[in-house]
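A.B. asks: generate a structure from the sequence data that follows.
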Amino acid sequence: MSERTATATRFDRRLLPPMLLGSVLNPINSTIISVALIPIGRALGAPPSETAWLVSALYLATSLGQPVMGRLIDLFGPRRLFLAGTTLVGLAGVLGTFAPNMEVLIASRVLLGFGTCAGYPASMALLRSESRRTGEDNPNGVLTALAVANQTIAVVGPLLGGLLIGVGGWRATFALNVPLAAAAVLLGLLRLPKHTGDSPERGNLAARLDLPGMGLFAAMLVSLLLFLMNLHLRNGYLLVITVAAGAAFGVRELRAASPFIDLRVLGGNTPLLATYARAVVAYVVAYSFLYGFSQWTEEGFGLSAFHAGLVQIPMFVTAIGVSLVAGRRRGVRGKLLVGAVGQIAACLVMLTLGGESPLWMLLLVALIFGVPQGLNNLALQNAVYFQADPERTASSAGLLRTFAYVGSMIASATTAISFGDRADTGGMHELAWVMLAAGVLYLLVTLFDRTLGRVRAPGTD
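C.D. replies: Predicted coordinates for the structure are as follows:
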């Protein structure tokens, strides 16, 4: 085989830097805020029930934006959407850095949510196109590299946040987005292919995008997430809107020539639907721990933001090691089962913690949580890649993130309800019981899904 032919059958490694950086912009902003919530609340005079909106605003925007951006990438290719999204991240970073009040800070998180939507589906679309070019289902284990990068950032985020707060205050956690976005834009301009995707005529652009479908999807999702953030009988009208918008969305998508979400294909793909369901409950546990446990270690246990980040170092080390080892093994069912057991074990230990607990017990909880942190995202990502319609890889990947963010919104709402005005030990225990129930459900959904045995990641032994 000639050198040119060998090169043509290998994954283009020049794509890796923008793929990795673009895909981690969302998890870094999702996790770095966890240790900044208490300092922000103190600076702006806001209790945990209000600062929870800094979490929810990002996920509300991202839950809506991920499938929309994924559909646009499926149609037009990743380059333009990647550049637009990362530019928006930089602008949001500037807005958050100089925000004078909570309202502007929340607005900056909304912009961050929309801006970070492009990175992950763009990476999945590039991976699919490279798979077609090289003939490899998983070129050089890039799926594992993406998962490890996301896990690394997700777990190191609190530690990085603590360091930034210690050096420059909580505003430094927003300013970080400016250099990250600049680097992503530069890498996108230099490395991403210019001619990918379709170039539909202006006349059929609206039909290809299915704007009515997107609008109904937005109404359904926003009303649902707002209800989750304001759980009360007086807000029951939001559930009525959710059901009505969902019904209208279903009718629209079944009739549309080019649907935003092809419900016929999705409805016939039971394994993919089960994966999405697992994502919801997995992220209820993961993000309840990330936000709830971090706030409790600061306010209920008395650690500084910096030391609260240090407590999560065992989770960082464990998650990376587990991802690297598990990424070389075929199949996803075993990863999901071990991840479920790890979540349950960590929740049980959380129920034993109190303000007088020794520090090593906090480190133990973080260590145990590193196992599901390293396994679940990797397994869910691999499952979607091999279960999804190849022509809708980006939008299917975007939907995975949407379902994950629904789980994170439930986690945020549960955390706000459990803690109220103060992140004390009683509230942490209430949160742990909810997490335990979600972890058990995750285990059951995985145990009874026999289709997972057929999902195998080739080329990863």
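
A.B. asks: C-alpha only now, for contacts and for neighbours.
C.D. replies: OK.

A.B. asks: after whatever helix or strand residue 399 lives in comes which helix or strand?
C.D. replies: In the assignment (DSSP states H and E), residue 399 maps to helix 393-419. Counting by DSSP H and E, the next helix or strand C-terminal to helix 393-419 is helix 425-447.

A.B. asks: packing partners of that following helix?
C.D. replies: The contact analysis (3 or more CA pairs under 8 Å, 6 or more residues apart in numbering; DSSP states H and E) places helix 425-447 against helix 270-287, helix 333-350, helix 393-419.

A.B. asks: any idea which of these is most buried?
C.D. replies: Stretch with highest mean neighbour count among these: helix 393-419 (a mean of 26; mean count of other CA atoms under 10 Å).

A.B. asks: which one of the helices and strands packed on helix 425-447 lies nearest to residue 8?
C.D. replies: Closest to residue 8 of those is helix 393-419 (CA to CA; 22.4 Å).

A.B. asks: do you know which of the helices and strands packed on helix 425-447 lies nearest residue 94?
C.D. replies: Closest to residue 94 of the helices and strands packed on helix 425-447 is helix 393-419 (CA to CA; 24.4 Å).

A.B. asks: and that closest one, what does it pack against?
C.D. replies: Packed next to helix 393-419, using 3+ CA pairs under 8 Å, 6+ apart, are helix 48-76, helix 119-134, helix 211-229, helix 270-287, helix 359-387, helix 425-447.

A.B. asks: ok and the third one relative to helix 393-419, angle-wise?
C.D. replies: Angular relation of helix 211-229 and helix 393-419 on a 0 to 180 degree scale: 20 degrees, by axes from the mean of the first three to the mean of the last three CA atoms, to 10 degrees.

A.B. asks: C-terminal to helix 211-229, what's the next element?
C.D. replies: Next element after helix 211-229 (DSSP H and E): helix 236-255.

A.B. asks: in that next one, which residues are buried?
C.D. replies: By neighbour count with 16 or more other CA atoms under 10 Å, helix 236-255 contains the buried residues 238, 239, 241, 242, 245, 246, 248, 249, 250, 252, 253.

A.B. asks: what's the angle between it and helix 211-229?
C.D. replies: 150 degrees.

A.B. asks: neighbouring contacts of helix 236-255?
C.D. replies: Residues outside helix 236-255 that contact it (CA atoms under 8 Å, 6 or more residues apart in numbering) are 212-213, 216-217, 219-221, 223-224, 226-227, 259-264.

A.B. asks: how about stretch 223-233?
C.D. replies: Applying CA under 8 Å, 6+ apart, the set of residues contacting stretch 223-233 is 56, 60, 235-236, 238-239, 241-242, 406, 409-410, 412-413.

A.B. asks: repeat for stretch 286-306
C.D. replies: Against stretch 286-306 from outside (CA under 8 Å, 6+ apart): 31, 34-39, 159, 161-163, 165-166, 308-309, 354-356, 373, 407-408, 411-412, 414-415, 422-425, 428, 431, 435.

A.B. asks: look up how far residue 257 lies from residue 120.
C.D. replies: Separation of residue 120 from residue 257 (CA to CA, to the nearest Å): 27 Å.

A.B. asks: following up with a second sequence; could you model it the same way so I can compare the two?
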Amino acid sequence: MTLEKSEKFIILAVALGVILNPLNTTMITVALPAIQSDFQLSATDISWLIASYFIISAIFTPLIGKLSDIYGRKRIFLVGLGLVVVSSILAPLSPNLPVLLAMRGIQAVGTSALFPAGIGIIRHNIRHNQNRVIGTLAVFATTSAAFGPTIGGWLIQFGGWPVIFYVNLPILVIGIALTVMFIPKDKNNMEKAYKLDGIGVLLFSSFITCWMVFLLGLEQGIQIGTLIFAIVLSILFYMYEKRKDDPFINVNFFRKNLNVALIFGQYILTTVIFFTVLLSSPTFIQSVLDTSSYTAGMVMLSLSIFAMIMTPISTRWMEKAGFRIPLLSGVFIGLAGVILLFTIEDQSPLWWIGFVLAVTGISNGIQNIGLQNFLYSFISVEESGIAAGLIMTSRFIGNILASSIYGVAFATGMNVGNMNTMAMILMVVAIVLVPGMLYVTSYKKKEYS
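C.D. replies: Okay, here's the model as predicted:
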């Protein structure tokens, strides 16, 4: 077998691993009504089921990225795949929420290992069009996330919510086989001095969790004590990390690149809108409109297809027109999509909900790829690794905030009134995005050089 064919199998193995995190974060959205009914859960419980996955992913993705550089990327990649196998077999057997949370936690750790280890494998084993390959993997991840609700909706029709875990197994079998057969065994760097930033990890996980507790408790009023504790932990984390030579999260990167930090902020807010809509829509379609998971999945196609279609279109648009006009267009289209959420009622036809979701999909397709490309246009090659890691962390933070909004907005149940409450919160986010995008796109590349 020629090297080129081997490279193709390496890329396929990594791609199968990379899609598992985004696929499993969104596929479960269609299963939420069934899980909520089976375990008699509240909206807050459901929020923790979703948000805990992102909190664990946000913690372990950068951590395992460092470990893979030392202990071997192929080894860590296989460990990640193995953990997902365990969780995919045991999660459907969960008798209650705590066990399901534990299994989802194992799954989150496993899938968190796959992205950083996979990118490391590509960078060290693929010699042809490496950047294009990494870009393709990003499209794979985005596409799998967008199609997660539709895939989940189809599968649940045949075996209930447990089947969304079993569907991972064929992907895992192929991924493990390709990894063992085609990915070269890399050298260990265990002689390299490495000190785990344990305090940084502890502070990061503590302040993220504390903010989640505060946000999910807003339905009962503002918890001043929790808010103060969250703020103190955030400040302590920042002060501690900025003095570390090898920090868990490189906060000095943001200090030295304040305008780049604003791009990450825009990315977080964009993710908040997209994932809040993605998280709430399948449950609304099933619970309020009284449809099946299959129907909900079909309606969600409008969100995923338009998000996917706009990715290559936006890339070409920005190559010709620059970033400012496309990104501003994406922001205003997103604002229009949020406004349209107020038109959704308990008697709304499915085609209209599909149209509203399509508008959100178009906006996200433009902003998701646009902000990433815009960021990399200002980042040196030497800093591309940290930028990629921070993009993933930003996405997880956006997803965590979206989970909090879902828990607060629908604390009293899924209905039109609470949907309007959610839309009102997202309206504020969409409005904040406008001046933010005007500001960050006003900078020229030379200002970052």
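
A.B. asks: what would you report as the TM-score here?
C.D. replies: After superposition, the two chains reach a TM-score (TM-score structural alignment, normalised by the length of the second structure) of 0.88; 441 aligned residues with a CA RMSD of 2.8 Å.

A.B. asks: rewinding a little: more neighbours: which of residue 120 and residue 257 of the first structure?
C.D. replies: residue 120 (28 against 12; other CA atoms under 10 Å).

A.B. asks: neighbours of the equivalent of residue 369 of the second structure over in the first structure, how many?
C.D. replies: Using TM-score structural alignment as the criterion, residue 369 of the second structure maps onto residue 378 of the first structure. Close neighbours of residue 378 of the first structure, defined as other CA under 10 Å, add up to 26.

A.B. asks: name the nearest of the buried residues of helix 236-255 of the first structure relative to residue 108 of the first structure.
C.D. replies: Ranked by distance to residue 108 of the first structure (CA to CA), the buried residues of helix 236-255 of the first structure are led by residue 238 at 24.8 Å.

A.B. asks: residue 138 of the first structure versus that closest one, what's the distance?
C.D. replies: 42 Å.

A.B. asks: what do you get for residue 275 of the first structure?
C.D. replies: Separation of residue 275 of the first structure from residue 138 of the first structure (CA to CA) stands at 19 Å.

A.B. asks: over to residue 382 of the first structure?
C.D. replies: According to CA to CA, residue 382 of the first structure and residue 138 of the first structure sit 9 Å apart.

A.B. asks: the closest residue to residue 379 of the first structure other than its chain neighbours: how many residues sit nearby?
C.D. replies: Once flanking residues are discounted, residue 379 of the first structure sits nearest to residue 332: 5.1 Å by CA to CA, 6 or more residues apart in numbering. Neighbour count for residue 332 of the first structure, taken as other CA under 10 Å: 24.

A.B. asks: residue 332 of the first structure reaches residue 381, doesn't it?
C.D. replies: No - taking contacts as CA atoms under 8 Å, residue 332 of the first structure lies outside contact range of residue 381: 9.6 Å.

A.B. asks: residue in the first structure matching residue 58 of the second structure?
C.D. replies: Using TM-score structural alignment, residue 58 of the second structure sits opposite residue 63 in the first structure.

A.B. asks: these two touch, right, its match and residue 408?
C.D. replies: No - with contact defined as CA under 8 Å, residue 63 of the first structure does not count as touching residue 408 (9.9 Å).

A.B. asks: widest-spaced pair of the contacts of stretch 223-233 of the first structure?
C.D. replies: Farthest pair in those, by CA to CA: 241 and 412, 21.5 Å.

A.B. asks: with distance to residue 286 of the first structure added, can I get the buried residues of helix 236-255 of the first structure in TSV?
C.D. replies: Below are the buried residues of helix 236-255 of the first structure laid out as TSV (distance: CA to CA, whole Å):
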residue	distance to residue 286 of the first structure
238	26
239	25
241	29
242	25
245	29
246	27
248	32
249	30
250	30
252	34
253	32
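
A.B. asks: residue 79 of the first structure: which of those is nearest?
C.D. replies: Once CA to CA is applied, the member of the buried residues of helix 236-255 of the first structure that ends up nearest residue 79 of the first structure is residue 253, at 27.2 Å.

A.B. asks: gap between the counterpart of that closest one in the second structure and residue 265 of the second structure?
C.D. replies: Superposed on the second structure with TM-score structural alignment, residue 253 of the first structure falls opposite residue 241. To residue 265 of the second structure, residue 241 of the second structure is 19 Å away according to CA to CA.

A.B. asks: can you check residue 281 of the second structure too?
C.D. replies: 25 Å.

A.B. asks: so which of the helices and strands packed on helix 393-419 of the first structure comes closest to residue 170 of the first structure?
C.D. replies: Here helix 48-76 is closest among these (CA to CA), at 12.9 Å.

A.B. asks: contacts only, for residue 368 of the first structure.
C.D. replies: 315, 342, 343, 345, 346.

A.B. asks: what is the most widely separated pair among those?
C.D. replies: 315 and 345 (14.0 Å).

A.B. asks: would you confirm that residue 397 of the second structure contacts residue 54?
C.D. replies: Yes - Residue 397 of the second structure lies in contact with residue 54 (CA under 8 Å); the separation is 7.5 Å.

A.B. asks: what's the closest non-adjacent residue to the aligned partner of residue 343 of the first structure in the second structure?
C.D. replies: By TM-score structural alignment, residue 343 of the first structure lines up with residue 334 in the second structure. Leaving aside its sequence neighbours, residue 334 of the second structure sits nearest to residue 363 (CA to CA, 6+ apart; 5.0 Å).

A.B. asks: from what I can see the one you found touches residue 338, true?
C.D. replies: No - using CA under 8 Å, residue 363 of the second structure is not in contact with residue 338; the gap is 10.5 Å.

A.B. asks: the helix holding residue 399 of the first structure vs the second structure, average distance?
C.D. replies: Here the mean offset of helix 393-419 of the first structure against the second structure after fitting is 2.1 Å, by mean CA distance after the TM-score superposition for the first structure.

A.B. asks: quick check: angle from that helix to helix 425-447?
C.D. replies: Going by the same axes, to 10 degrees, helix 393-419 of the first structure makes 150 degrees with helix 425-447.

A.B. asks: can you give the distance of helix 393-419 of the first structure from its chain's centre?
C.D. replies: Distance of helix 393-419 of the first structure from its chain centroid, counting by CA atoms, centre = their mean, to the nearest Å, is 7 Å.

A.B. asks: try stretch 116-123 of the first structure
C.D. replies: How far stretch 116-123 of the first structure lies from its chain's middle: 11 Å, per CA atoms, centre = their mean.

A.B. asks: other residues contacting it?
C.D. replies: Under CA under 8 Å, 6+ apart, the answer for stretch 116-123 of the first structure is 19-26, 62, 65-66, 69-70, 73, 77-79, 81-82, 85-86, 89, 393-395, 397-398.
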